[in-house]
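> Got a predicted model here, sequence first, then my questions.
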Amino acid sequence: MLDGAAAERCPTPVRRQSRLKGRCEGVFWRRTDRQEVRRITLAARRYELVTRQPGARSGALGFVALEVLEYLANLVDYKTGRLDPAIETLMSRLRRSRDAIVRALKALRTHGFLDWLRRYVPTGNEGRGPQVQQTSNAYRLSLPARALRLLGRFGQPSPLPDDFDATQQRRTAGYDAYRASLSPVELVAETIEDPALRAVLTRLGQGVERESGRRTESQSKFLFYRD
């Protein structure tokens, strides 16, 4: 919630229940993955069909809400859950009016597919004038239980095949054998992603290979002369 001191200094107060950007998202956003996001969008489409009355053009969500949800699903950061596009971004990308976007967001929130936190940021004004201003919301996708039931077996993780463990073991053994066959230089090129570190280790590996080659050659000459 916006603190009282900030509200008093701000002649154009931000909306109620707004939180300071950068201080509230840690406990709101959560990590997700492609499968979970896909379940949410699929459940929303089925929910829309189930709630559409005979003769009606749309169901409880509406086609604009489905468009918004699909766009948010493509935008969310799986690792952090970060999702905070501005209303103007949604309007521009989906070519919809502000009213249509706002109604769609409210429908998604009402039916449990979306939640958000209002946020504000400091303006940087040192004298008179607004000290804070509204910024984009922090959004979070969710899957309501009543929509999850509509997915049936699609809402459950796919079972692993019977030979999954044996297949994984064969793949691991094959990869280990492949790595064991590599020279030091080839192993560096295969496993090190950082270019600078890879270059340093490659030079070291090449030096080791040259030294090893010289020793092998010396030993071969020694054995030849002894014979």
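Cool, the structure landed.
> okay, CA-based contacts and neighbour counts for the rest of this
Noted.
> right, and residue 76 touches residue 69 too?
No - the criterion here is Cα atoms under 8 Å, and residue 76 misses it with residue 69 at 10.5 Å.
> neighbours around residue 10, how many?
Per other Cα atoms under 10 Å, the neighbour tally for residue 10 reads 16.
> do you know how far residue 139 is from residue 115?
6 Å (Cα to Cα, to the nearest Å).
> Find residues that contact each of these two.
Shared contacts of residue 139 and residue 115 (Cα atoms under 8 Å, 6 or more residues apart in numbering): none.
> Could you identify the longest helix within this structure?
helix 195-226 (DSSP state H).
> Give the buried residues for that helix.
Buried residues in helix 195-226, counting neighbours by 16 or more other Cα atoms under 10 Å, are found at 198, 201-202, 205.
> One more to weigh against that first structure:
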Amino acid sequence: MALSVGDATLAALAGVAIRRKPARSGAVHRTGAPVLRDSVEAGTFEEAFFAVPAKGETDRLLHVARKTLDAARRLRRDARLGAKILTTSERVIARLTGSAVRVYEEILTLARLNRGRVFPSYDYLADATGLGRATIGRALAILEAIGFLVRQRRFNRVAGQGPGPRYEQTSNAYRPLLPERVLSYLPRWLRPAPLPEDEVQRYADREADTRYMLKSLSCRELAEATVSGSLGKILAKLGAAVDRREREAQIDPQPLTDSYNKAQTVLA
């Protein structure tokens, strides 16, 4: 790689390479900070993301995870002996390991103690479980694939020299869930009770009212109601521009005869 005299001098004085380390997404961040793909700014979404677990919910989820681990072992044994050809969903469940259940147990403990606000770092989970960081990463990927949790990557804005904001990656946010794909492997007492018919109808009516309400909103109002944070502000501005253009088109529409005459003139 050819270097100018100024670049070579700066590199010699700083004692570092000129090229910045690329981010894991494959692209070099313009500030040099490796912010991972699909990251959201911390503090802009947590109120809607976290949920306070009900009494006994975390214990129930842990029982479900342990029963699913037993089912995963049976599926792996049947597949190894050739007694069964696993479906796509069964192959995902068969990936569950004891390490993943241990990580899930720690996440559930934090959810119970912190009223659903769970955002531990990999180092914290490694110290709490006695597992390595690589094992923690694989366990979280397995839990997310099965549906036991949802995780959201986050970043923080930090002060820096020069123009433009600076960012740094921070710990992920986690929300434990009960995956639907494991319900058939659970005993009846662990399965959620079916909703009454009137409650099902109430949910259906609420969804219909919500869809009708969203259709009645303008582009700006729809962006403000569905997206939060800086992205929501940008989409709201774009929606306001679209709304303004639509209003102008309705107030002063171009007659069809004028458009036709202009087209004929151009063709002539």
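Yep, that arrived. Keep in mind the model is a prediction, meaning the values are calculated, not measured.
> For the first structure, which segments count as strands?
For the first structure, the strands defined by DSSP state E cover 19-20, 114-122, 132-141.
> Adding mean neighbour count and distance to residue 171 of the first structure, write the ones you listed out as JSON lines.
Listed next are those as JSON lines, based on neighbours: other Cα atoms under 10 Å; distance: least, Cα to Cα, whole Å:
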{"stretch": "strand 19-20", "mean neighbour count": "22", "distance to residue 171 of the first structure": "49"}
{"stretch": "strand 114-122", "mean neighbour count": "19", "distance to residue 171 of the first structure": "40"}
{"stretch": "strand 132-141", "mean neighbour count": "21", "distance to residue 171 of the first structure": "36"}
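> can I get those strands in a markdown table with distance to residue 31 of the first structure?
Below are the strands of the first structure laid out as a markdown table (distance: least, Cα to Cα, whole Å):
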| stretch | distance to residue 31 of the first structure |
| --- | --- |
| strand 19-20 | 21 |
| strand 114-122 | 15 |
| strand 132-141 | 10 |
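> so which of these gets nearest residue 86 of the first structure?
Set against residue 86 of the first structure and scored by Cα to Cα, the strands of the first structure come closest in strand 132-141, at 4.8 Å.
> Kindly name the residues of the second structure that line up with that closest one.
On the second structure, the counterpart of strand 132-141 of the first structure by TM-score structural alignment is residues 167-176.
> Mean deviation, that stretch versus the first structure?
Following superposition, stretch 167-176 of the second structure is found to deviate from the first structure by 0.3 Å on average (mean Cα distance after the TM-score superposition for the first structure).
> Centre of the chain to that stretch, how far?
Relative to the chain's own centre, stretch 167-176 of the second structure is displaced by 10 Å; criterion: Cα atoms, centre = their mean, to the nearest Å.
> just stretch 218-227 of the first structure next, same as before
The answer for stretch 218-227 of the first structure is 62 Å, by Cα atoms, centre = their mean.
> contacts for it?
For stretch 218-227 of the first structure, there are no external contacting residues (Cα under 8 Å, 6+ apart).
> before we move on, what about stretch 186-196 of the first structure?
By Cα under 8 Å, 6+ apart, the list of residues contacting stretch 186-196 of the first structure reads 179, 198, 201-202.
> Flag every buried residue along it.
Going by neighbour count (16+ other Cα under 10 Å), the buried part of stretch 186-196 of the first structure is 187-189.
> All the helices of the first structure, in order from the start?
4-9, 34-50, 63-75, 87-94, 98-110, 145-148, 164-180, 184-191, 195-226.
> looking at these, which is closest to residue 130 of the first structure?
Comparing the helices of the first structure by Cα to Cα, helix 4-9 comes nearest, at 6.9 Å.
> What residues sit buried inside that closest one?
For helix 4-9 of the first structure, burial by neighbour count (16+ other Cα under 10 Å) applies to residue 7.
> Can you give me the neighbour number for residue 45 of the second structure?
Residue 45 of the second structure has 16 nearby residues by other Cα under 10 Å.
> Actually, residue 60 of the first structure.
Counted with other Cα under 10 Å, residue 60 of the first structure comes out at 18.
> which residue lines up with residue 215 of the first structure in the second structure?
Aligned partner of residue 215 of the first structure by TM-score structural alignment: none.
> same check, this time on residue 175 of the first structure
So, by TM-score structural alignment, residue 175 of the first structure is left unmatched.
> What lies in contact with stretch 160-169 of the second structure?
Under Cα under 8 Å, 6+ apart, the answer for stretch 160-169 of the second structure is 31, 33-36, 154-159.
> now for those, which pair is the farthest apart?
Once Cα to Cα is applied, the contacts of stretch 160-169 of the second structure give 36 and 159 as the farthest pair, at 19.0 Å.
> Those two - which one has more neighbours?
residue 36 (18 against 10).
> Just tell me what that one corresponds to in the first structure.
So, by TM-score structural alignment, residue 36 of the second structure is matched to residue 15.
> just residue 72 of the second structure next, same as before
The alignment partner of residue 72 of the second structure in the first structure, by TM-score structural alignment, is residue 51.
> same check, this time on residue 145 of the second structure
Per TM-score structural alignment, residue 145 of the second structure is aligned with residue 110.
> Residue 102 of the first structure versus that match, what's the distance?
12 Å.
> how about the residue nearest the centre of the second structure, what does it touch?
Residue closest to the mean C-alpha point of the second structure, counted by Cα atoms, centre = their mean, is residue 152 at 4.3 Å. Contacts for residue 152 of the second structure (Cα under 8 Å, 6+ apart) come out as 38-40, 172-174.
> Kindly reformat these as JSON lines containing distance to residue 238 of the second structure.
Listed next are those as JSON lines, based on distance: Cα to Cα, whole Å:
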{"residue": "38", "distance to residue 238 of the second structure": "21"}
{"residue": "39", "distance to residue 238 of the second structure": "22"}
{"residue": "40", "distance to residue 238 of the second structure": "20"}
{"residue": "172", "distance to residue 238 of the second structure": "30"}
{"residue": "173", "distance to residue 238 of the second structure": "29"}
{"residue": "174", "distance to residue 238 of the second structure": "31"}
